[in-house]
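Asker: using only what follows, build the 3D model:
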Amino acid sequence: MSVLILVVDDEPDVTDLFRQQFRRELRAGRFEMAFAHSAPEALTCINASNGPNLILLFSDINMPGMTGLELLPLVRAARPDLTVIMITAYGDAETRDRVLAAGATGLITKPIDFTQLKAEIEHRLSAIAGTE
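Answerer: I've put the predicted structure just below:
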């Protein structure tokens, strides 16, 4: 089964950073990555019914227009099964509590620990393969 990970961040360099960090996995076809640079663009990707199975969404919190926290309940309504992990530069306890109360699975702080991110992705891939 082909799986998709969606990364939502208004900063264009995040796309290059994720592609660089996951280049081996992407070349090997372990999963695909899509990138949305706004919350509305992310909703379009989430609501698309064709293509690989969307299993994980990483979203920045602070974005112009609709924030990641405003996006979260819309994602929950459209795809209650989707794992959502929020990303922020502000990893204080209040932000963590707000993110978890809104329905996110977790919170990762910037600068992003890609070892932690890779472990999360491996966990999700294992769950799909039934090897957990």
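
Asker: okay, CA-based contacts and neighbour counts for the rest of this
Answerer: Fine.

Asker: and V3, how close does it get to T67?
Answerer: 25 Å (Cα to Cα, to the nearest Å).

Asker: and F18, by the same measure?
Answerer: Taking Cα to Cα as the measure, F18 falls 20 Å from T67.

Asker: more neighbours, these two?
Answerer: T67 (18 against 14; other Cα atoms under 10 Å).

Asker: could you list the buried residues of the longest strand seen in the chain?
Answerer: The strand that spans the most residues within the chain, counting by DSSP state E, is strand 53-60. Of all the residues in strand 53-60, those buried under the rule 16 or more other Cα atoms under 10 Å are L54, I55, L56, L57, F58, S59, D60.

Asker: one more, for comparison:
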Amino acid sequence: MENVVAIIDDEEDILTIYQVMLGTTATKLGIRIETFLSAKEFINYLSSNYDKFVTLIILSDINMPEMDGFSLLQYMNENYPQFKIIMQSAYTDESYISKALEKGASDYLTKPIDFNALKVRLEEEFRHENHS
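Answerer: Take a look at the predicted model:
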């Protein structure tokens, strides 16, 4: 059983930045970071691995081709409600934030991401899970 953070963004450079910025924190917390270039790629991965997770936190971009973050959020709530989803976007418009939270996101982060705040959030999440 594993603790995993799945990061979904259609920009490969963004995924690399996440891996670099969160690498030390992930190692310290004993979590694995998985990256995906599309929601569909993530869903394929999840369907064959969901039973291996103690905790799965999903960081998903909203604006992506094929399947956007809101569609992924709906899919996850219908099929895997036990996993937390944090939406992220460059959109700071209140309607996007409200829509994400109404659809079940546990948080909404605006880009550019404040990695120090994200590290603290992940530390809180995984420390809580490891002591439950």
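
Asker: who touches the most centrally placed residue in the first structure in this structure?
Answerer: By Cα atoms, centre = their mean, the mean C-alpha position of the first structure lies nearest to F58, the distance being 1.6 Å. Applying Cα atoms under 8 Å, 6 or more residues apart in numbering to F58 of the first structure gives the contacts I5, L6, V7, V8, V84, I85, M86, I87.

Asker: which helices and strands sit right next to the one helix or strand G23 of the second structure maps to?
Answerer: Taking DSSP states H and E as the criterion, G23 of the second structure maps to helix 12-29. Secondary-structure packing of helix 12-29 of the second structure (3 or more Cα pairs under 8 Å, 6 or more residues apart in numbering; DSSP states H and E): strand 2-8, strand 32-36, helix 115-130.

Asker: what lies in contact with it?
Answerer: 7-9, 32-33, 35-37, 115, 119, 123, 126-127.

Asker: next, E66 of the second structure: secondary structure please.
Answerer: Classification of E66 of the second structure by DSSP: H, G, I helix; E, B strand; the rest coil places it in coil.

Asker: of all the helices and strands packed on helix 12-29 of the second structure, which one is nearest K103 of the second structure?
Answerer: Among those, strand 2-8 comes nearest to K103 of the second structure, with 17.6 Å by Cα to Cα.

Asker: give the buried residues for the closest one.
Answerer: For strand 2-8 of the second structure, burial by neighbour count (16+ other Cα under 10 Å) applies to N3, V4, V5, A6, I7, I8.

Asker: what's the answer for stretch 125-132 of the second structure, then?
Answerer: Applying 16+ other Cα under 10 Å to stretch 125-132 of the second structure flags F126 as buried.

Asker: for the helix holding G23 of the second structure, list every residue counted as buried.
Answerer: Within helix 12-29 of the second structure, the residues that qualify as buried are L15, Q19, L22, A26, counting by 16+ other Cα under 10 Å.

Asker: out of those residues, who's nearest G104 of the second structure?
Answerer: Among the buried residues of helix 12-29 of the second structure, L15 lies closest to G104 of the second structure (Cα to Cα), at 23.4 Å.

Asker: gap between that closest one and K119 of the second structure?
Answerer: Between L15 of the second structure and K119 of the second structure the distance, using Cα to Cα, works out to 15 Å.
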